[in-house]
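Undergrad: sharing a model prediction with you, sequence too.
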Amino acid sequence: MFRRKWSGLPKDPHFPVDMKELGYFINEDDEVRAIDNPNNYFKFFLNRNPRWNERQRFAMNMAIQGVIWERLEKLGMKKELLPLGTEDTTKPHVPIFVSKDIASASRVVVIFGETHQDLGVLAHRVIGGQGGVNKGSMVSIVSALQQQSCSSTDMSPPGIILANTAELIWWPEGTRTLARVAFDGVPMKSAVHNGNLITDANLVEGNENTMRHISYMFKHVIPHFVDDAATIDIIGVGDGADCVEKYLDLLTKQDEWKNRIKCLALVGGLVPAYELQNEEFVKVILRNRARAYATSTEPVGMVLSGPDGNPKTRTFTEQGCPVFSSGSDHYTELTLIMARDIVLDWLQEVAMTPEGEEYLNPEYHVTFADPFLDECESDWGEWPTEASAGGGEKNELREVKAQEAGVENEPKELGEDKAVAGQPRLILVERPKALRARNSSMEDGEGEN
């Protein structure tokens, strides 16, 4: 009888958490390049076995994060551990970054990133590719904020807090928390194990998930580090923006937060205003002191919609606040990178509102519409029946079979009426010939690759 022992399973691959040992360096353009060929960026597909690729990526991401954290600390950011008061780093804790002079700041910017990005990271596709480490990380955001002023009467830079909405899974062997994707890359008992099991031992008290972490930030972290008279600016990115918006929908029912939150930037968020429960939050904060920056093919800064939405664009705009193009056409993780200047400039505009006055979004009369929207067949409801839609897939299949058999289709197969300009109609030209060619090649023994 065949018997395989646990010791006979292939060992999990090991990669050093060191950029130089992995074969990479950071060039003068702040981009990660290969040592053996400086023209090459990071190579993910190192092996046909996906486990080898995942383990290398885990080591590389940890090495890059070490570089980012070092740069944040040089900018005056200090790493703090949650729950507050944690001193033993071998016990479960979640790291965040807080500016050293935050206690004296009259204005504080709190940033909630995406729930799958490592602390300090905006987009690895920029960090490990064209753009570089600073541009693809929070280093560029912190640097820009430090050039701003707290208010028209306080020219000192604002305080900054970087929340950690992703790295909430405790890894005992590494004495740190990880994001869900990163946790899949930690060492396993063998290279063929199904993954690492998450139990209660992998949870951090008070920060068990993203919503609890956001709650802990508002209930404990901000009151602990920030002066009670300081104003709060909030930036949310991607699904981190969705989570913080849903939490603020409940939090702003408390009077103490209504006036402290001066502005809310939802970068890549997608929460519909009609799903929110607090009418005052929607009509006061969202409408007057919030802006959304959406993925769009339009140039960065283009006004896509006012607070009531824009039915003439395919971009989702029913967010209860003015919606702008972020300049990123597809990737949510690039929204804050592309829209950094307009987002931070708006925060500064709100902060410079004269003392005693309340900032209000201007009235937007948006005439923007997607190009060629009226010419596109966007309303499929105009085709209520199979006949008016040209028969759909059934007629297409009948056409193919008929033409393969050498029988011409009767006009009624595509609809008894003649084609009318602007009316949809199925016309197959090349497909039967292609099918015959494919069938012929398969008969000759030339199968598909």
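TA: Arrived safely. Numbering: from 1, shown residues only.

Undergrad: CA only for contacts and neighbour counts going forward, please
TA: Will do.

Undergrad: how far away from the center of its chain is stretch 358-376?
TA: 24 Å (CA atoms, centre = their mean, to the nearest Å).

Undergrad: structure two is appended below for comparative analysis:
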Amino acid sequence: MFRRIKPIEHREEVDFPADFKKLGYFINSQDQIRQIEKPSEGFEYYVHRVERVNEKRREAMDECIRRVLDARFVEEGLTKHFLPPGSDPASDPCVPILISNDLDDVEKVLVVIGNTYDDLGVWSVREMEGLGVNHGSMISTIQTAKKEKFGFAILNCGQNVYSPEMGRAVTYRSWKAATKPSPHIDEVKNRVPGHENVQKHVNSVLEELKGRLIGKKKKKIYFLTYGWGCWGLVKYMNVNFAEWKSSIEAIIAVESTHTAADVISSDLRHFLTTRGRAYIVHSDPPGTFIPDKRFICQTFSTAQIYSETIIPNAWKDVMLPWFKRVEEDPEGCNPVMLVDWESVERLKEEWGGYSAKPKDTIDPNKWAFDDEEYSDENNDHDREQKLKEGGTVFGEEGLEDMVDLRDAEQAAKANRALQENERPRTVTGDGLKEMGVGKAAPSA
């Protein structure tokens, strides 16, 4: 038996102004969020023993950031569009997305689909305290892509709760901070029709933009997706890929939640294998090939420990260059990527169910992991015959057979590596991010 000695204390709600200065912060000359009293330190969350106070204060900071980003998106030539079409954001449940003003005039479009817990246009608030507000938001993504003459359509998977009191769609974190703890979401009152979840949002936006992207003026479309955003795209493309496939150039999936089982369309499966790439949290240097077939497409490391920091840190030097490569050589943009030597040995043993068997219709220098076993009698006979003739079998080729040599700089480095009797392992820090060339381990 327990008896309450002291009645529950009912605290008054504390509100904070959405003003950097009043909150004790400013944006310095390096575009970083810093404390006024401690200019070397960023945002401090735990300032009060009551969690609700910290939560409300963080929401005020987030609102400050949203206002800064809204102004910067306008400066970059992007405008908010509210869906469903014809909605009045002051009174109607609606979700904002960002579209570049030159969308109808450009030849290339970058469609960005983020995760389900971020504000519109935000990658990582953590990075805003590090390399700056632009770096942690999609502003830096937009600025570098504009140099390659991209137009933009930025979806909004995060702000999926509509607040009549605030008159706008918000993230769940903002919704929770603005209302009482453990707030109830009314699935009718607090949802936007056609945008109730990530899958419906992606479907509604792409259907709305379809006429402008793949209509009479077809464009080259590149998808940059993150987390659940990629899952929503896969679900949509399973049904609609036939309409879009002639226009889509490439897809990047960052820490996606989709798996091979989600990809039902055979055409989409083939497209992801040939012109899709996944980037994941991994300790290896950015661009190192990882033998991971969860996503169907080839998978690469990012040297990041937080999924939210992957795109801010890998976009300019890893992802955007690959998009450019797709444009130059769409049929050969995903060549064989070398793995570390130990992984090759595990592949030969069919570790984890992987097999290095090439399909008959595929160029052996452009391989993909296959679910089939490399053990039938005909294949074993062919393998033995090739070895007797002094040749090599697939999966046991030398470096010269595995490295993509189209670029002169890569070819020179590969030739030098071969002359020095090097063999493949994880990538080194000298720029061989797509070659996996490194010095051989010393023999035992």
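TA: Yes, it's here. Everything numeric here is computed off the predicted structure, so don't read it as measured data.

Undergrad: TM-score for the pair, please.
TA: TM-score of the superposed chains, computed with TM-score structural alignment, normalised by the length of structure 2, equals 0.72; 342 aligned residues with a CA RMSD of 2.6 Å.

Undergrad: for structure 1, what spans make up the strands?
TA: Ranges of strands in structure 1, per DSSP state E, are 24-26, 32-34, 77-82, 94-99, 107-112, 159-162, 169-171, 176-178, 231-237, 261-267, 290-294, 303-305, 323-325.

Undergrad: so which of those is the most surrounded?
TA: Comparing those by mean neighbour count (mean count of other CA atoms under 10 Å), strand 290-294 ranks first with a mean of 28.

Undergrad: mind checking which of the strands of structure 1 is nearest residue 251 of structure 1?
TA: Comparison of the strands of structure 1 against residue 251 of structure 1 by CA to CA identifies strand 261-267 as nearest, at 10.8 Å.

Undergrad: equivalent range in structure 2 for the closest one?
TA: Alignment of strand 261-267 of structure 1 against structure 2: residues 248-254, by TM-score structural alignment.

Undergrad: which residues are in contact with the aligned partner of residue 233 of structure 2 in structure 1?
TA: Under the alignment (TM-score structural alignment), residue 233 of structure 2 pairs with residue 244 of structure 1. Taking CA atoms under 8 Å, 6 or more residues apart in numbering, we find residue 244 of structure 1 in contact with 112, 211, 214, 236.

Undergrad: could those go into JSON lines alongside distance to residue 99 of structure 1?
TA: Putting the contacts of residue 244 of structure 1 into JSON lines (distance: CA to CA, whole Å) gives the following:
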{"residue": "112", "distance to residue 99 of structure 1": "15"}
{"residue": "211", "distance to residue 99 of structure 1": "23"}
{"residue": "214", "distance to residue 99 of structure 1": "18"}
{"residue": "236", "distance to residue 99 of structure 1": "18"}
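
Undergrad: let's have the strands of structure 1 in CSV, adding distance to residue 349 of structure 1.
TA: Below are those laid out as CSV (distance: least, CA to CA, whole Å):
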stretch, distance to residue 349 of structure 1
strand 24-26, 35
strand 32-34, 35
strand 77-82, 24
strand 94-99, 22
strand 107-112, 13
strand 159-162, 16
strand 169-171, 38
strand 176-178, 36
strand 231-237, 12
strand 261-267, 10
strand 290-294, 13
strand 303-305, 17
strand 323-325, 16
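
Undergrad: quick one on the thing from earlier: how near is the match of residue 233 of structure 2 to residue 112 of structure 1?
TA: The gap separating residue 244 of structure 1 from residue 112 of structure 1 is 7 Å, by CA to CA, to the nearest Å.

Undergrad: what touches both of those two?
TA: residue 236.

Undergrad: please report the residue range of the longest helix in structure 2.
TA: The longest helix of structure 2 (DSSP state H) is helix 51-75.

Undergrad: that one to strand 95-100, inter-axis angle?
TA: For helix 51-75 of structure 2 against strand 95-100, the angle by axes from the mean of the first three to the mean of the last three CA atoms, to 10 degrees is 30 degrees.
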